[in-house]
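[1] Following is a predicted model, sequence given first.
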Amino acid sequence: MFVTFILSKIRAYQRYRETVRELMQFSDRQLDDLGISRGEIDLIARQNAVSSTTS
């Protein structure tokens, strides 16, 4: 059970890093088209990582 918990945290962190990496590749114009500012990327990535673990 502890191992499962640790693995889920590792996977969530990997999803977080992947989301940040992908969003950082967009230009400011592309982010604006999506309704995202560059300052919101961290928050969006964290929300994505958390919501993916509850699904």
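    In hand now; what should we look at?
[2] Could you use CA atoms for every contact and neighbour count after this?
    Noted.
[3] Show me the helices in this structure, by range?
    2-24, 28-34, 41-54 (DSSP state H).
[4] These into JSON lines, with extra columns for mean neighbour count?
    As requested, those are exported to JSON lines (neighbours: other CA atoms under 10 Å):
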{"stretch": "helix 2-24", "mean neighbour count": "14"}
{"stretch": "helix 28-34", "mean neighbour count": "12"}
{"stretch": "helix 41-54", "mean neighbour count": "15"}
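[5] list the contacts for the spatially closest residue to Asn48 that is not a sequence neighbour?
    Excluding the flanking residues, the one nearest Asn48 by CA to CA, 6 or more residues apart in numbering is Tyr16, at 6.9 Å. Counting by CA atoms under 8 Å, 6 or more residues apart in numbering, Tyr16 touches Ala45, Arg46, Asn48, Ala49.
[6] Next one for the comparison:
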Amino acid sequence: MKHLIARYRAEAVKFALYRKTRDEIAMLPRSVAIDLGLFPEDADRIAREAVWG
């Protein structure tokens, strides 16, 4: 049971990091995002890859 709770906790932390990363990318001004080689429309994919690989 402890293992299951630890796993849920770890996934909750990862999901929080995913949401934060996604939101930060999505909120970048378009000119800054493009300078970084990012597109705000790809924020979901980029954040998912950054957190879960």
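    Nice, thanks for sending it over. Computed from a predicted structure; not experimentally measured.
[7] TM-score for this pair?
    Overlay of the two chains. TM-score (TM-score structural alignment, normalised by the length of structure 2): 0.83; 51 aligned residues with a CA RMSD of 1.1 Å.
[8] on that earlier part again, what's the distance between the residue nearest to Asn48 of structure 1 and Lys9 of structure 1?
    From Tyr16 of structure 1 across to Lys9 of structure 1, the span is 10 Å (CA to CA, to the nearest Å).
[9] And for Leu34 of structure 1?
    28 Å.
[10] same thing with Ser51 of structure 1?
    Distance from Ser51 of structure 1 to Lys9 of structure 1, by CA to CA: 12 Å.
[11] cool, Arg15 of structure 1 as well?
    10 Å.
[12] Val50 of structure 1 now?
    In terms of CA to CA, Val50 of structure 1 sits 9 Å off from Lys9 of structure 1.
[13] residues contacting the counterpart of Ala45 of structure 1 in structure 2?
    Here Ala45 of structure 1 is matched to Ala47 in structure 2, going by TM-score structural alignment. If a contact means CA under 8 Å, 6+ apart, then Ala47 of structure 2 has Tyr18, Arg19, Thr21, Arg22 as its contacts.
[14] any idea what the last one aligns with in structure 1?
    Just to be clear, that refers to Arg22 of structure 2. Using TM-score structural alignment, Arg22 of structure 2 sits opposite Val20 in structure 1.
[15] so that match touches Ile41, yeah?
    Yes: Val20 of structure 1 sits in contact with Ile41 when judged by CA atoms under 8 Å, with a separation of 6.3 Å.
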